[in-house]
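Trainee: No letters, just coordinates:
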């Protein structure tokens, strides 16, 4: 652990400053991508539960596309390929974005849309797990489709799928390490830089491993508390009877 308090080669700080900077970028990427994934995943998941029309088909195409292409390939697409596909002026503007934003934004979009495909399937499963009579009763009470999902179906569905959403958040936090492949200096990239400067591999990667573990445990504890607070009364009573 003494490595953390040693001065960096440029003399501008200590290695712990590098770790903290990498942690900030990791957390920013994880929370930003999670916000995108939750919004897009909910919309696609709802579309997957609609009956008839083109929306369920488009939702399925989205899910199958983003879920079955490796994350690393998608990361390379957003960073390397997309600017070449877009009109020349737009592509050039994207390439000229100052670092680290030039790497952060593609990684944010990639992780958000990739995780959204997984969340969409969970939302679909949560909605379809609810009794069909709820939709019929809501229609009888005059609820439109938007009100049905917003007021009745989605609040219950999210309570059901909250444990799996916890897993997805922890997964997206770990997946931020893939962003090092396009030049974003997050936690894993920071460990690599420290190792390249000091050749103290065990200490460099050991510290980062502990940081990942602590953040994951904190996230799990928070989500577990939220899960207990939002648990459906019927599930609580059912578990109590057991």
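Mentor: Yep, that arrived. Predicted model, so just to flag it, every value in this text is computed and none were measured.
Trainee: can we go C-alpha only for contacts and neighbour counts from here?
Mentor: OK.
Trainee: what separates the residue of the chain positioned farthest from its centre from residue 95, distance-wise?
Mentor: The outermost residue of the chain relative to its centre, with distances by Cα atoms, centre = their mean, is residue 140 at 37.5 Å. Computed with Cα to Cα, to the nearest Å, the distance linking residue 140 and residue 95 is 54 Å.
Trainee: can you pull out the helices in the chain?
Mentor: Under the criterion DSSP state H, helices of the chain are mapped to 15-49, 55-68, 71-76, 82-85, 88-95, 101-128, 132-140, 145-147, 154-175, 187-198, 201-230, 233-241.
Trainee: ok, structure two:
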């Protein structure tokens, strides 16, 4: 009877897993030592030169005002709150830019497959124009258009209740009360109902092959429940309308030319790349899928929505994530046109306090966190929409 070979100990150097663990621990230790050495050396050199260090300045009064903010900010408030204002301004333009660039880029990408030659040509020209002009130059062009081409404030263009001038875009703003709260509750309920409808419609299509309305029915649900909420709140909606004064447009809401220039520049630039991502994703679907859709009697919009796009998403989502990250990071160019994003706030704080290392560390942490959160959300969505192979 033959003897069984001796079992390897998991802690033996002959174990590949154990050796790999040791190598990883050594690599992490070396990286930690290098980081500690660089940080310690930096602090020592700063101390020798009489440069203060630390994050205690965040609790000190900022001493400067911010021209644009989602909430009130006073110069007597702390640097920490000033950084919060800059972060909200960055998130505002980044989120709006992602939504608008996705919608515009998807339309342009699909338009590249239009049977209409004029539509195809316009979409191709859009991609080649906006994708090949540097984004900083586009921001400067949009800012020049908004501040030089538009009329002065006292001659603002009026379209309905909207005013457009060198001072930006002014629009009616709702005055929130009990009625508006009911309207918001109805809107949220409508969004939830639309989501459930789309989910059931998708399952119904997978089981029976019969497509249900995936756009109009959810839209009706959202509008109907929002209207019901508005009625439940007393059917009263108070709007604060802008009024043109002698030197400015007063009341209502306002979007500054800096914000509009940044939003337009980032949206138009990123949409060109997203259009190419969508085009390449649709082109990767075998031609037989389109022929099968035509054989089933599906029209072109249903063919793209039900057959081509679901299969193309496997190719579209990974590079689309990169475009979202690029848009968020490109928003740091806002300092060139005077929009007070987090980079602008950090530059001001750096000049006033001399805490360059700390301010740069805050910027790196913010953009790293935003990028990781965006990547995690897109990876989750990619796994959710991935076609499961049988």
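Mentor: Cool, the structure landed. Please read these numbers as outputs of a predicted model, since none were measured by experiment.
Trainee: and of the helices of structure 1, who's closest to residue 1 of structure 1?
Mentor: Across the helices of structure 1, residue 1 of structure 1 has its closest neighbour in helix 201-230 (6.7 Å, Cα to Cα).
Trainee: in structure 2, what residues pair with the closest one?
Mentor: Mapped onto structure 2 using TM-score structural alignment, helix 201-230 of structure 1 spans residues 356-385.
Trainee: So which bits of that stretch are buried?
Mentor: Of all the residues in stretch 356-385 of structure 2, those buried under the rule 16 or more other Cα atoms under 10 Å are 356, 358, 359, 362, 363, 367, 370, 371, 374, 375, 378, 382.
Trainee: Go through the helices of structure 1 and pick out the most buried.
Mentor: helix 101-128 (a mean of 23; mean count of other Cα atoms under 10 Å).
Trainee: Let me know the distance separating residue 70 of structure 1 from residue 114 of structure 1.
Mentor: Taking Cα to Cα, one finds residue 70 of structure 1 at 9 Å from residue 114 of structure 1.
Trainee: returning to that earlier point: just the closest of the buried residues of stretch 356-385 of structure 2 to residue 314 of structure 2, please.
Mentor: residue 382 (7.2 Å).
Trainee: The closest residue in space to the closest one that isn't next to it in sequence and residue 100 of structure 2, how far apart?
Mentor: Leaving aside its chain neighbours, residue 382 of structure 2 sits nearest to residue 317 (6.4 Å; criterion: Cα to Cα, 6 or more residues apart in numbering). Distance from residue 317 of structure 2 to residue 100 of structure 2, counting by Cα to Cα: 16 Å.
Trainee: counterpart of residue 339 of structure 2 in structure 1?
Mentor: In structure 1, residue 339 of structure 2 lines up with residue 184, judged by TM-score structural alignment.
Trainee: So its match is in contact with residue 106, correct?
Mentor: No - using Cα atoms under 8 Å, residue 184 of structure 1 makes no contact with residue 106, being 10.0 Å away.
Trainee: which position in structure 1 aligns with residue 21 of structure 2?
Mentor: For residue 21 of structure 2, no residue is aligned by TM-score structural alignment.
Trainee: which SSE is residue 21 of structure 2 in?
Mentor: Element membership of residue 21 of structure 2, judged by DSSP states H and E, is helix 16-48.
Trainee: Now do the buried residues in that helix.
Mentor: residue 43.
Trainee: between it and helix 356-385, how many degrees?
Mentor: Angle, helix 16-48 of structure 2 to helix 356-385, by axes from the mean of the first three to the mean of the last three Cα atoms, to 10 degrees: 150 degrees.
Trainee: Packing partners of helix 16-48 of structure 2?
Mentor: If contacts are counted by 3 or more Cα pairs under 8 Å, 6 or more residues apart in numbering; DSSP states H and E, helix 16-48 of structure 2 sits against no helix or strand.
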